[in-house]
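*Asks:* Any chance you could fold what I've pasted below:
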Amino acid sequence: MVDKLQHWREQKLNLPAFDVRFREEENGNVSIFDPLRRKYLVLTPEEWVRVHLVHYLTAYLDYPKSLISLERGLRYHVLQKRFDILVRDRTGAAFLLIECKAPGIPLTQKVVEQVSVYNQKIQAAFLGISNGNTHICMQRDAGTGKYRQIQHFPDFSS
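*Replies:* Predicted coordinates:
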């Protein structure tokens, strides 16, 4: 297990590091503690990014933990989809929808289209995609429905 844990500890992201809790499962897999869901989850590259991104949003940008939903299903036409991170504003409206990818996955137009399709149903004001190293954020124009890229994650208090 030491080799597996060392591998994950060496996985640097373009997000602040924090004290990550790991656990070895009976089947040999490594799990990571998700403080938002308060449980251990199988550690995958995408989960590594998701846990770090949620930590960044809550610890550095003051996003309220209570307004963040993770990996919930949604129905788009006849297809069942699953978003990664959804932040609601204090009125309950969708504020920021984020799609997480593994660190080695490039953030292509296809990833932007994936989160945009999800947002046709969710209607968040902001979208984000991240592979832990690169983060792309966009703001939706409520009138036209078009997106423009912004330089940072949106300020939750605005």
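*Asks:* hey, let's count contacts and neighbours off CA atoms from now on
*Replies:* Will do.
*Asks:* Show me where the chain has its helices.
*Replies:* Assigned by DSSP state H, the chain shows helices spanning 2-9, 45-59, 109-122.
*Asks:* Contacts for the longest one next, please.
*Replies:* Read that as helix 45-59. The contact list for helix 45-59 (C-alpha atoms under 8 Å, 6 or more residues apart in numbering) reads 13, 15-18, 32, 34, 63-65, 84-85, 100-103, 130-132.
*Asks:* redo that, cut-off 7 Å
*Replies:* 15, 16, 34, 63, 64, 65, 100, 101, 102, 103, 131, 132 (C-alpha atoms under 7 Å, 6 or more residues apart in numbering).
*Asks:* quick revisit: which one of the helices of the chain lies closest to residue 146?
*Replies:* In terms of C-alpha to C-alpha, the element of these nearest to residue 146 is helix 109-122, at 10.0 Å.
*Asks:* one more, for comparison:
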Amino acid sequence: MQALNFPQYSFRFKNKENKVSIFDAIRKKFVILQPEEWVRQHCIQYLIEEKKFPKSLINVEKELTINGLKKRYDIVVFNPNGSIHLIVECKAPSISINQSTFDQIARYNLKLNATYLMVTNGLNHYFCQMDFENSRYQFLKNIPDYTP
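*Replies:* Down below sits the predicted model:
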């Protein structure tokens, strides 16, 4: 798999029937290693190792319904009180991040009301803080580290 713009992490892999799987520490299972999954697993490790978010507050690939359509978010980080702190949208490295990517995460956030948004394709990372009062987001250099 392609080198990404994240620190180096150790992963567990499994090869079965010529399909490589990577272990997801949040879902506690092996998942097929696709380019987007490679980005998602790096991002999960980044949130745990660099940003110090507890695994217990991280949720991966859950379904939500928006305007009657079933969608799946990549990563959500909860606050200890159950509200949503951060939504992460992961794309494969070959997918460029553009306005439609931000529109997608913004639509998810209309339902989830996260304080922070992160969009990444593993090579480029974008961080935003929501300004709910003015219905917009402000770009940040990074998201804040976890504080209990």
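*Asks:* follow-up on the earlier one: most tightly surrounded among the helices of the first structure?
*Replies:* helix 45-59 (a mean of 20; mean count of other C-alpha atoms under 10 Å).
*Asks:* and the gap between the residue lying farthest from the centre of the first structure and residue 12 of the first structure?
*Replies:* In the first structure, the residue that sits farthest from the middle, by C-alpha atoms, centre = their mean, is residue 26; the gap is 27.7 Å. According to C-alpha to C-alpha, to the nearest Å, residue 26 of the first structure stands 27 Å off from residue 12 of the first structure.
*Asks:* if I pick the spatially most central residue of the second structure, what's in contact with it?
*Replies:* Centrality entry for the second structure: nearest residue to the mean C-alpha point is residue 88, 3.0 Å, by C-alpha atoms, centre = their mean. With contact set as C-alpha under 7 Å, 6+ apart, residue 88 of the second structure has these partners: 74, 75, 76, 117, 118, 119.
*Asks:* With neighbour count and distance to residue 30 of the second structure as added columns, please give these in TSV.
*Replies:* Shown next, in TSV, are those (neighbours: other C-alpha atoms under 10 Å; distance: C-alpha to C-alpha, whole Å):
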residue	neighbour count	distance to residue 30 of the second structure
74	20	16
75	22	17
76	23	19
117	26	26
118	23	24
119	20	24
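*Asks:* possible to save the helices of the first structure as JSON lines with distance to residue 156 of the first structure?
*Replies:* Formatted as JSON lines, those follow (distance: least, C-alpha to C-alpha, whole Å):
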{"stretch": "helix 2-9", "distance to residue 156 of the first structure": "30"}
{"stretch": "helix 45-59", "distance to residue 156 of the first structure": "9"}
{"stretch": "helix 109-122", "distance to residue 156 of the first structure": "18"}
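*Asks:* I'd like to know which of those helices is closest to residue 155 of the first structure.
*Replies:* helix 45-59 (9.7 Å).
*Asks:* Report the mean deviation for that closest one after fitting onto the second structure.
*Replies:* On superposition with the second structure, the average gap between helix 45-59 of the first structure and its aligned counterparts reaches 0.5 Å (mean C-alpha distance after the TM-score superposition for the first structure).
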